[in-house]
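Participant: quick one: sequence and predicted model below, then my questions.
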Amino acid sequence: MNSGRTKPLFVIHFGEIGLKGNNRPDFEARLVENIRKSLVGEDFEKIFRTESRIILYTNEKSDLARIAEKLQKIFGIEWFALAHETDAEIENIKKAAWGLRDNIRGTVKVDTSRSDKRFPMKSMEVNKVVGEVFHESGKYKIDVKTPETVIGIEILNKIALIYFNKIRGVGGLPVGCTGKVVCLLSGGIDSPVAAWMMMKRGCIVEFVHAYAQANVDEVKNSKMADLIAVLKQYNCGSKMKLHAIPYSAFYGASFSMPHKKELVLFRRFLLKVANRIAAQNFINFVRIGNSIEFTIQK
């Protein structure tokens, strides 16, 4: 028996989603959908869930580096790896691992996990048998404590996956699985970081920004547009909505206010606007940033 696949695949693992209960399949399905949306325009064969992981099959047209770059910016992915598939038989696993030896740099460790517990060998036994292939060649040194290269082996139902380099993802929960939130946005670092953290908790974010420019069209060429463009890279290819509020709406009424209270009242004005926008869009939460002083900008 031979799996017949010659092109590599991506094996994708999630972390926090695995702690969910009966609604875990919903979170997994959302993550798969977000990956599909993020990879629009990329060539790949198919993507599916299996045995507490996600498999993405590539094809001859796939840009592996570009796909990996996009996967690194999808919330919900803990880590992933470019892997090779073979049959879940120990001789095939040994041959496949040895055939990929050009990926090895320095000392070696074999790390096996068995999703399919029906496999006749335990994980430690697989580690030993595969490790012996490299040790007995005389070209590689085994180091189980501080290896320079880790050969990862995942044994699933009927197939085994072999990979060398884990790539860390951003973790968290898939965007869109925990509702929407309105975030105040300024030109500082606090508010976009706060928005990014809410996205990591699975929220769809809409922004409110008070602009001082004469024309709202100028906001499109401002720092706000640049910040949203960066955050959009983590939004699975979806658009992000910005509610631009003219500062003049507050400034005209500020002449009758005591000067010392102007900033406090402006903060109150922005929060009331944000709450109104949230209510109109059936959003239950408003995020003001780490510090309201940095969130609000004249």
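Facilitator: All right, it came through fine.
Participant: make it CA atoms for all contacts and neighbour counts henceforth
Facilitator: Will do.
Participant: nearest residue to the middle of this structure?
Facilitator: Ranked by distance to the mean C-alpha position of the chain (Cα atoms, centre = their mean), the top residue is residue 74 at 2.4 Å.
Participant: nearest residue to that one other than its sequence neighbours?
Facilitator: residue 234 (5.8 Å; Cα to Cα, 6 or more residues apart in numbering).
Participant: just the element for that neighbour, please.
Facilitator: In the assignment (DSSP states H and E), residue 234 maps to no helix and no strand.
Participant: ok, how many other residues are close to it?
Facilitator: 21 (other Cα atoms under 10 Å).
Participant: strands of the stretch 151-298 of the chain, residue ranges please.
Facilitator: For the stretch 151-298 of the chain, the strands defined by DSSP state E, counting those that start in this stretch cover 159-168, 180-184, 204-211, 242-246, 286-287.
Participant: how far off centre is stretch 38-46?
Facilitator: 16 Å (Cα atoms, centre = their mean, to the nearest Å).
Participant: flag every buried residue along it.
Facilitator: 38-39, 43-44 (16 or more other Cα atoms under 10 Å).
Participant: how far away is the residue at the greatest distance from the centre of the chain from residue 267?
Facilitator: The outermost residue of the chain relative to its centre, with distances by Cα atoms, centre = their mean, is residue 256 at 48.7 Å. Distance from residue 256 to residue 267, counting by Cα to Cα, to the nearest Å: 17 Å.
Participant: pasting the second one now:
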Amino acid sequence: MPNKTNWDLVLARFGEIGLKTTPVRNQFLNRLIENTRYSLKKEKIDNYEVTKTRGRIYIKTNEIQKALRALSYVSGVVSYSPVKKTTSDKQKIIETSTKIAKSYITKNDSFAVETNRVGEHDYNSLDINEELGKRIQNHTNAEVDLDNPDKKICLDIRHNNAYIFKQKIRGLMGLPTGVQGEVVSLFSGGIDSPVAATRLVKRGCYVTPIYIKKGKYSSEEEFERAKIVAEKFSRYIPKQLKLLVIDLEPVFEKINEHGGRNSCLLCKRVMYRAAETVAEEKNYLGIVTGESLGQVASQTLHNLKLLEETTHLPIYRPLIGYDKVETMEVSRKLGLFESSKKDVGECPILPSKVKTRANLKEIKQIEKELDLVESTKKLAKNNKKIVFN
């Protein structure tokens, strides 16, 4: 039996936005619509119309599949569905829904009808569920299963209109990107840092990634990986993304020669300072990292506290409670994993034994002797930009 429906439009739902006060809700909703339009254009959809009602956004286009793909990149969307639109007349709803069900539900399936209704009508949700359910049974011989159906026919009846669909596709959720301001992200292109950056994106932040170039102390493969992953990450940002590249090779050379067992902490602290320098210059509101508590020696609770001391800016660590498997699962869902997992070799500065409880006084003394603070800030101001259109 063919499973083909000519959908009229795409219905998108939002969650947290609806809980805000009216002025904030309007501001966030306008940003969400703006971001949705940006994403539709990125999918090269030329003809579309975006409209809104309370709790819903509607996208009218002939390119439904592209519109669905566009919404998968938009933070603030809880779920979305391709829908068939009709009036709220009960018989119209039943006729249209039955036609969809006949092309979708077979006698070997179980099914359920679900209705969400807003407004005044001469029927209630239970009435239409029962009548439509019987009609579908008569046409398909399928069994009703309200608890665990194989398939569903869903109705969203809102005042004079009804929208009929088969499924809700889960969105990124969160808040519209841009409503919370901008932060920088220490971005290696590995598995952790891009996922961490997207966690801030879905909470309303623009994120500018920073790649720290180590010269001979890293590989060209690592830099290429960072650029590839940054380009993929850019699809989640509803504006032109710039990857900032800071070359700290002279600083890493000093650490390699004199850092000893403190090398990892010294490296991370110079990265924090480089990110802080950029953030302060651009009035950004914090630094995002992919650190997870206890994942490596530099990420013990004690050592993270030493890293915090490096900057007065807030450090956002959205993966702090994640284990690697959880982060990898998110990376796969975002379409980043295959590029992020590329092996680019171990850091050549990594000591054979890393201090898990570094001494702050000792760290600061080394930084002073090697002039790491001022040299890092000077190099960070000379950053270069890679723009992704």
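Facilitator: Here it is on my side, so go on. Quantities reported herein were computed from a predicted structural model and do not represent experimental measurements.
Participant: so after superposing, what's the score?
Facilitator: TM-score for the superposed chains, counting by TM-score structural alignment, normalised by the length of the first structure: 0.87, backed by 285 aligned residues with a Cα RMSD of 2.5 Å.
Participant: related to what we said a few turns ago, wait, the residue nearest to the centre of the first structure touches residue 176, no?
Facilitator: No - using Cα atoms under 8 Å, residue 74 of the first structure makes no contact with residue 176, being 11.8 Å away.
Participant: what do these two both touch?
Facilitator: Here residue 74 of the first structure and residue 176 have no joint contacts, going by Cα atoms under 8 Å, 6 or more residues apart in numbering.
Participant: now residue 260 of the first structure: how far from residue 248 of the first structure?
Facilitator: Distance, residue 260 of the first structure to residue 248 of the first structure, using Cα to Cα: 19 Å.
Participant: of those two, which one has the most company?
Facilitator: residue 248 (14 against 8).
Participant: and the more buried one, what does it touch?
Facilitator: Applying Cα under 8 Å, 6+ apart, the residues near residue 248 of the first structure are residue 212.
Participant: picking up where we left off before, from the buried residues of stretch 38-46 of the first structure, which land in helices?
Facilitator: residue 38 (DSSP state H).
Participant: turn the buried residues of stretch 38-46 of the first structure into JSON lines, columns for distance to residue 244 of the first structure.
Facilitator: Below are the buried residues of stretch 38-46 of the first structure laid out as JSON lines (distance: Cα to Cα, whole Å):
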{"residue": "38", "distance to residue 244 of the first structure": "27"}
{"residue": "39", "distance to residue 244 of the first structure": "30"}
{"residue": "43", "distance to residue 244 of the first structure": "37"}
{"residue": "44", "distance to residue 244 of the first structure": "38"}
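Participant: which one among the buried residues of stretch 38-46 of the first structure gets closest to residue 127 of the first structure?
Facilitator: Distance to residue 127 of the first structure, by Cα to Cα, is smallest for residue 44 among these, at 31.3 Å.
Participant: hang on, the closest one packs against residue 64?
Facilitator: No - contact criterion Cα under 8 Å: residue 44 of the first structure and residue 64 do not qualify, at 9.5 Å.
Participant: mutual contacts of those two, please.
Facilitator: In contact with both residue 44 of the first structure and residue 64: residue 58, using Cα under 8 Å, 6+ apart.
Participant: double-check that residue 92 of the first structure belongs to a strand.
Facilitator: No - under the criterion used here (DSSP: H, G, I helix; E, B strand; the rest coil), residue 92 of the first structure is helix, not part of a strand.
Participant: in what helix or strand does the residue nearest to it when sequence neighbours are not counted lie?
Facilitator: Nearest residue to residue 92 of the first structure, sequence neighbours excluded (Cα to Cα, 6+ apart): residue 86, at 6.5 Å. Under the criterion of DSSP H and E, residue 86 of the first structure resides in strand 79-87.
Participant: that'll do, ta.
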